[in-house]
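1. fold the following, please.
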Amino acid sequence: MKFVHWLLLGCVVAMPLSASAQWQWIDKNGKKVFSDQAPPPDVPEKNILRRVGPAPGARSTANPNVDAAPAEGAADAAAATPAKAAAAPKPTGVDKELEEKTRKAEADAKTKQAAEAAKVAQAKAENCTRARQAKATVDSGMRIARVNAQGEREIMDDTARAAEQKRVQSVIDADCK
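-> As a prediction, the model looks like this:
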């Protein structure tokens, strides 16, 4: 009885292996198709992107007929092979719709980034203008009053004025470039 359980367990474990044999091709409408069955015969060989077994005509690099062919014929065959490879378009395996969506997403990201940079530049320009106005006010020598944490009005003394000049100057150095 234990043998039957092990056999059943082995069959269950081996079932997903059959799903690993997948075909991938581009149909006549330009859509990618994934299947566990071979594509229909009207699909050209160049549109088959992935297959279960080796590609037809794909053999090892060693040619068994090299000894029988003369040296000149071998050179002509070697010259013709790259020409065929260059003439035949290679499937890229990239979905055109996916490429378009990716391009659009990248363009949107660049647009958002440019808008964000414009906002930051505008905020810096406003900060610069305000800091220059504050610097002119502090440097004018007029008496300046502030409201403290208790809501009381207090006049800035020389040390507070120097600290405020230093703070405003640091803002100008940071934002006015």
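
2. rest of the way, CA atoms for contacts and neighbours
-> Will do.

3. for the protein, which segments count as helices?
-> 2-19, 71-87, 96-139, 158-175 (DSSP state H).

4. just put the ones you listed in a markdown table and tack on mean neighbour count.
-> Shown next, in a markdown table, are those (neighbours: other CA atoms under 10 Å):
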| stretch | mean neighbour count |
| --- | --- |
| helix 2-19 | 10 |
| helix 71-87 | 11 |
| helix 96-139 | 13 |
| helix 158-175 | 15 |
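
5. what's the closest of those helices to Q150?
-> Evaluated with CA to CA, the helices of the chain place helix 158-175 nearest to Q150, the distance being 17.7 Å.

6. now the angle from the closest one to helix 96-139?
-> Interaxial angle of helix 158-175 relative to helix 96-139 (axes from the mean of the first three to the mean of the last three CA atoms, to 10 degrees): 150 degrees.

7. now for helix 158-175, which elements pack on it?
-> For helix 158-175, the packing partners by 3 or more CA pairs under 8 Å, 6 or more residues apart in numbering; DSSP states H and E come out as helix 96-139.

8. I'd like to know which elements the helix it packs on is packed against.
-> Partner elements for helix 96-139 (3+ CA pairs under 8 Å, 6+ apart): helix 158-175.

9. this one next, for a side-by-side:
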Amino acid sequence: MKLSIRHTLIVLATLATISTSALAQYVWLDEKGNKQFSDQPPPASVPKNKILKFSGKIIDNQDSSTDADNSKAGTTKPADSLADKELAFKKRRDELAAKEKKDADEAKASAAKSDNCKRMREYKQSLDSGQRISQMDATGQKSYMTDEKRAQEQTQLSQNLSDCGN
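-> Predicted coordinates for the structure are as follows:
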């Protein structure tokens, strides 16, 4: 029973601590770097770049410092909204997916070209060997390649192999 009461007290203390910090409308860093929570505005001595939360709005110090720099220069850049950030994220994700797809397609095409070049080299070796090469004609009859046809094939194969870098 004592254990159950302890757990209940711990949970209640935790909830009380969390709920009191939720009531704070202002959060800032003091001169020692500690976070201060209050429902009252920070003192005037606290610089604006040390205020983290103001009236329920979270302040991004990096953006506020660049806004101050921009206002000095005479240009103002509106802060990116969550929708703009999500849109930019989706755009980057889509660009990355497109790049990966393009790289995969290029790798596939390169592999196919390499395989075709390998087959052409093997065919060239067969043609250069002088052995008789049989073919099937349109009717399905077996015939042998003539010397003229062999010369034509060798010429065409040499042109195709020039694309392979040989």
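
10. TM-score for the pair, please.
-> Superposed pair, TM-score by TM-score structural alignment, normalised by the length of structure 2: 0.52. Supporting alignment: 99 aligned residues with a CA RMSD of 2.7 Å.

11. picking up where we left off before, distance to L49 of structure 1 for the helices of structure 1 - can I get that in CSV?
-> Formatted as CSV, the helices of structure 1 follow (distance: least, CA to CA, whole Å):
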stretch, distance to L49 of structure 1
helix 2-19, 17
helix 71-87, 16
helix 96-139, 14
helix 158-175, 55
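
12. looking at those helices, which is nearest to P44 of structure 1?
-> So among the helices of structure 1, helix 71-87 is nearest, using CA to CA, at 15.4 Å.

13. pretty sure I48 of structure 1 sits against I26.
-> Yes: if you go by CA atoms under 8 Å, I48 of structure 1 and I26 touch, sitting 6.5 Å apart.

14. and for the aligned partner of K90 of structure 1 in structure 2, the neighbour number?
-> Matched by TM-score structural alignment, K90 of structure 1 corresponds to K77 in structure 2. K77 of structure 2 has 10 neighbouring residues, counting by other CA atoms under 10 Å.

15. same thing with Q24 of structure 1?
-> As a burial measure, Q24 of structure 1 scores 20 neighbours (other CA under 10 Å).

16. what does the one 10 residues further on give?
-> Other residues near F34 of structure 1 come to 15 when the count uses other CA under 10 Å.

17. now L9 of structure 2
-> Neighbours of L9 of structure 2 (other CA under 10 Å): 12.

18. now swap in the one 10 residues further on and tell me
-> As a burial measure, S19 of structure 2 scores 11 neighbours (other CA under 10 Å).

19. that one and S65 of structure 2, how far apart?
-> 31 Å (CA to CA, to the nearest Å).

20. need the overlap of contacts for I48 and I26 of structure 1.
-> Overlap of the contact sets of I48 of structure 1 and I26 (by CA atoms under 8 Å, 6 or more residues apart in numbering) is empty.

21. residue contacts, K113 of structure 2?
-> Per CA under 8 Å, 6+ apart, neighbours of K113 of structure 2: C164.

22. and it, what pairs with it in structure 1?
-> If you follow K113 of structure 2 across to structure 1 using TM-score structural alignment, you land on K124.

23. show me the residues around M156 of structure 1 that make contact.
-> M156 of structure 1 is in contact with R143, I144, A145, R146, counting by CA under 8 Å, 6+ apart.

24. can you do 10 Å?
-> Contacts for M156 of structure 1 (CA atoms under 10 Å, 6 or more residues apart in numbering) come out as R143, I144, A145, R146, A162, E164.

25. how near is the alignment partner in structure 2 of it to I133 of structure 2?
-> Alignment note: M156 of structure 1 maps to M145 in structure 2; criterion TM-score structural alignment. Separation of M145 of structure 2 from I133 of structure 2 (CA to CA): 6 Å.

26. who touches both of these two?
-> Shared contacts of M145 of structure 2 and I133, defined by CA under 10 Å, 6+ apart, are found at L127.

27. for A19 of structure 1, see how far away V12 of structure 1 is.
-> In terms of CA to CA, V12 of structure 1 sits 13 Å off from A19 of structure 1.

28. nope, K32 of structure 1 is what I meant
-> Computed with CA to CA, the distance linking K32 of structure 1 and A19 of structure 1 is 18 Å.

29. likewise for S35 of structure 1?
-> 9 Å.

30. number of nearby residues for K57 of structure 2?
-> Count around K57 of structure 2 with other CA under 10 Å applied: 11.

31. again with the one 5 residues further on
-> Here the neighbour count serves as a burial measure; for Q62 of structure 2 (other CA under 10 Å) it reads 10.
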